[in-house]
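Q: sequence unknown, structure follows:
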């Protein structure tokens, strides 16, 4: 008997945990998830670190050390987060080695306050990469307009990138172009393309939350029939675009030169509507060569009762297009939906970042250090 997470892995889906804390590292929890839940990577973001630090999670001694050294909140955050990611990278190093760098990855995000500043994002991405100093790190850069050039230049420098906060197909096409341009520049600079990896994080449940709110205000039979279908349809069309773009002559030339494709990653896969199956954004987005990054609650639901079939994506493109067309027919401006979600996504991460700064400042002050 195989477990649902084993079955998911066998379908070519890489299972990553959408969470990290010092406690997970020191208690052996991460190592256990690798063995017993088929977890092969970790993603972090400002919200995750804010939650971990605010709940203690084993940071008290480190905060006391930093306070004694006179660190301010931003310095302390940088030290805490890069240490956690470095230590998690070491735990996942055997996975990284066994998969030739495909998995065993741990992501750390540039400050969300830099989301609209290209050069500052490029600079901090390099700083994070050099400080973590592990080949299996990923630097997360948001797919804002300003982020696109930062993605290109970071890839060009030979740094692996997790592109985050992707909601629209139009922006995803720009992300793929930014990645390919970065690879072309990296090749020209003499970098080993085989050592550069990237994933494109396409958000799912947040799309349904926003679209379903708008459908409810329309309140017709046609709008009701589209409830909770937009997120999966949008992600399936992202995979269709991925297949198309990485079959192009341009992409093939880079792959022939040793480059890796930029895998689609399904993010925001925790179900927010309690009326929906809690494994929905995993089972319905099973496809080879993808990553699904799950909060622990979703991971445990999949392990406990997930029903994993075969490829649930590539045969469903026509239905996915019909859903998006249906949204337009009932008056939903999907371009507006995705722009609102991008703007809100950046703002939410900035809010979490400020909460993290305040939490750490208070902890430093309590330990006798500087704010």
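A: Right, received. Where do you want to start? Predicted model, so just to flag it, every value in this text is computed and none were measured.

Q: CA only for contacts and neighbour counts going forward, please
A: Will do.

Q: From residue 313, how far out is residue 48?
A: Distance, residue 48 to residue 313, by CA to CA, to the nearest Å: 29 Å.

Q: Equivalent analysis for residue 246, please.
A: On the measure of CA to CA, residue 246 and residue 313 end up 17 Å apart.

Q: between these two, who's got more neighbours?
A: residue 313 (22 against 19; other CA atoms under 10 Å).

Q: So the more buried one is in contact with residue 236, correct?
A: Yes. Residue 313 lies in contact with residue 236 (CA atoms under 8 Å); the separation is 5.6 Å.

Q: what is in contact with the two at once?
A: Here residue 313 and residue 236 share the contacting residues residue 285, scored by CA atoms under 8 Å, 6 or more residues apart in numbering.

Q: With residue 111 as the reference, measure out to the residue nearest to residue 289 when sequence neighbours are not counted.
A: Once flanking residues are discounted, residue 289 sits nearest to residue 12: 5.4 Å by CA to CA, 6 or more residues apart in numbering. Going from residue 12 to residue 111 by CA to CA gives 32 Å.

Q: Give me the more crowded residue out of these two.
A: residue 111 (20 against 16).

Q: List the contacts of the more buried one.
A: 46, 121, 350, 353.

Q: Now do the SS call for residue 58.
A: With DSSP: H, G, I helix; E, B strand; the rest coil as the basis, residue 58 sits in coil.

Q: quick one on the thing from earlier: distance of the residue nearest to residue 289 from residue 259?
A: Using CA to CA, one gets 19 Å for the distance from residue 12 to residue 259.

Q: Repeat that for residue 39.
A: In this view, residue 39 and residue 259 are 25 Å apart by CA to CA.

Q: the more surrounded of the two?
A: Just comparing residue 39 and residue 259: by other CA under 10 Å the higher neighbour count belongs to residue 39, 26 against 21.

Q: Wait, the more buried one touches residue 15, no?
A: Yes. Between residue 39 and residue 15 a contact is recorded at 5.0 Å, counting by CA under 8 Å.

Q: one more structure, for comparison:
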């Protein structure tokens, strides 16, 4: 019997797991999710690693080795996280090979402390790529102003990139341009474009959380009727933009040279508002050629009871624009929403990175004092 995740995959959506831990890898659970839940990729971020290491999740021996080697917290974090990502890449390697590199990727993010440091981001992205040393690793770079030229430089060096923390259509346009420019430079450098992959991670639930809070504060019937619509409208317009941009002559020339499209990826797909279905950001964002990266709970909910009805994105751009127009008429400044969400997203990852560093430093401290 076909499962909802199988139906989602058949509809052209790549299912990636937005979670990783050493325990999940070593127990065989990740491989099992590939086999039974149609998982074809993994994404990570500082919050995920912080949670995994704080829980323990099989990191005791690794931390003991790092302590015995008198490693600093930063050195230990680099080795532990790149080891996890390398091992996950090996689990997904068969998927990568079978799909010609379209799927089978595992993402690792540059330090969020570098979000406004172009040169620092470039240097760490290249270092992470070299440390993992697997063709199916994606280096996550935030779509900040400083991140845009870093995306171009890293892609130009032949490194595959997951562009993260995208909230606005305006910034998404700049992300696409940064990727295309990087491909053009890679082609000029005579690199093999077929080996360079990218996804553009458009964040979903955080948009509704912020917009719905503003609608509640406005409190009119017209405002309250718009609850839960902003994120889907924003994502559908992003997909429409993707379709348009990747048909341009500039892109066709790159595709003819072997380049890959930068696929839209729906991130932050766990539903925060309990009044909405827990699979809302899965079933309402079905479109061929997209990725949906799901927290473990959302993945299980999708497998258990999601109803996949086919494409729920394409040709809905007019309705999506009407939603954004209605939000503006109700008094919601959507540009302010997306600016704030980018700032908060960076700050949250910086906080998680600080917590991770503190946790690891505390684990190393007893050995370092002897």
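A: Ah, there it is. Only a predicted model underlies this, so the values are computations on that prediction, with no experimental measurement involved.

Q: Kindly indicate the member of the contacts of residue 111 of structure 1 with the most neighbours.
A: Busiest of the contacts of residue 111 of structure 1 [other CA under 10 Å] is residue 121, holding 28 neighbours.

Q: what's the closest non-adjacent residue to the counterpart of it in structure 2?
A: Applying TM-score structural alignment, one finds that residue 121 of structure 1 aligns to residue 121 in structure 2. In space, and not counting its chain neighbours, residue 121 of structure 2 is closest to residue 114: 5.7 Å by CA to CA, 6+ apart.

Q: Would you mind measuring from that neighbour to residue 238 of structure 2?
A: Counting by CA to CA, the gap from residue 114 of structure 2 to residue 238 of structure 2 is 26 Å.

Q: These two - which one has more neighbours?
A: Using other CA under 10 Å, the more surrounded residue of residue 114 of structure 2 and residue 238 is residue 238, with 22 against 19.

Q: In which helix or strand does the more buried one reside?
A: Assigned by DSSP states H and E, residue 238 of structure 2 belongs to helix 230-245.

Q: quick one: that helix to structure 1 mean distance?
A: Superposing on structure 1 places helix 230-245 of structure 2 at an average distance of 0.4 Å from its equivalents, by mean CA distance after the TM-score superposition for structure 1.

Q: Show residues contacting that helix.
A: With CA under 8 Å, 6+ apart as the test, helix 230-245 of structure 2 has contacts from 168-169, 172-173, 202, 204-208, 211, 251, 264, 266, 281, 284-285, 313-317, 319-321, 323-324, 327.

Q: Quick check: next helix or strand after it?
A: For helix 230-245 of structure 2, the following helix or strand on the C-terminal side (DSSP H and E) is helix 249-256.

Q: could you give the angle of the helix or strand just after that following helix to helix 230-245?
A: Of the helices and strands lying after helix 249-256 of structure 2 in sequence (DSSP H and E), the nearest is strand 262-267. With axes from the mean of the first three to the mean of the last three CA atoms, to 10 degrees as the basis, strand 262-267 of structure 2 and helix 230-245 are set at 170 degrees to each other.

Q: Mean deviation, strand 262-267 of structure 2 versus structure 1?
A: Here the mean offset of strand 262-267 of structure 2 against structure 1 after fitting is 0.1 Å, by mean CA distance after the TM-score superposition for structure 1.

Q: Show me what that strand is packed up against.
A: Secondary-structure packing of strand 262-267 of structure 2 (3 or more CA pairs under 8 Å, 6 or more residues apart in numbering; DSSP states H and E): strand 198-203, helix 230-245, strand 290-294.

Q: Tell me the helix or strand right after that strand.
A: Next along the chain from strand 262-267 of structure 2, counting by DSSP H and E, comes helix 280-283.

Q: Among the contacts of helix 230-245 of structure 2, which ones are in helices?
A: Those of these mapping onto helices are 169, 172-173, 205-208, 211, 251, 281, 317, 319-321, 323-324, 327, per DSSP state H.

Q: who touches the helix or strand containing residue 141 of structure 1?
A: Using DSSP H and E, the element containing residue 141 of structure 1 is strand 137-142. By CA under 8 Å, 6+ apart, the surrounding residues in contact with strand 137-142 of structure 1 are 85-86, 89, 105-110, 112, 115, 121, 125, 128-129, 147, 150-151, 159-166, 198.

Q: Quick one: distance of the host helix or strand of residue 15 of structure 2 to the chain centre.
A: Residue 15 of structure 2 belongs to strand 13-17 when assigned by DSSP H and E. Centroid separation between strand 13-17 of structure 2 and its chain, computed with CA atoms, centre = their mean, to the nearest Å, is 11 Å.

Q: returning to what we had before: quick one, what contacts the match of residue 121 of structure 1?
A: 110, 111, 114, 115, 141, 147, 150.

Q: try it again with 7 Å
A: Residues in contact with residue 121 of structure 2 (CA atoms under 7 Å, 6 or more residues apart in numbering) are 110, 114, 150.

Q: Which ones among those residues lie within helices?
A: The helices, defined by DSSP H, take in residue 150 from the contacts of residue 121 of structure 2.

Q: Neighbours of residue 5 of structure 1, how many?
A: By other CA under 10 Å, the residues close to residue 5 of structure 1 number 25.

Q: where does it land in three-state SS?
A: helix.

Q: and the longest helix anywhere in structure 1, what does it pack onto?
A: In structure 1, taking DSSP H as the definition, the longest helix is helix 334-366. Packed against helix 334-366 of structure 1 by the contact rule (3 or more CA pairs under 7 Å, 6 or more residues apart in numbering; DSSP states H and E) you find helix 46-54, helix 60-68, helix 73-98.

Q: Next, the angle helix 46-54 makes with that helix.
A: On the basis of the same axes, to 10 degrees, helix 334-366 of structure 1 is oriented at 20 degrees to helix 46-54.

Q: buried stuff in stretch 89-101 of structure 2?
A: Neighbour counts over stretch 89-101 of structure 2 (16 or more other CA atoms under 10 Å) mark 89, 90, 91, 92, 93, 95, 96, 101 as buried.

Q: Let's have those residues in a markdown table, adding distance to residue 155 of structure 2.
A: Putting the buried residues of stretch 89-101 of structure 2 into a markdown table (distance: CA to CA, whole Å) gives the following:
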| residue | distance to residue 155 of structure 2 |
| --- | --- |
| 89 | 19 |
| 90 | 22 |
| 91 | 24 |
| 92 | 22 |
| 93 | 21 |
| 95 | 22 |
| 96 | 19 |
| 101 | 16 |
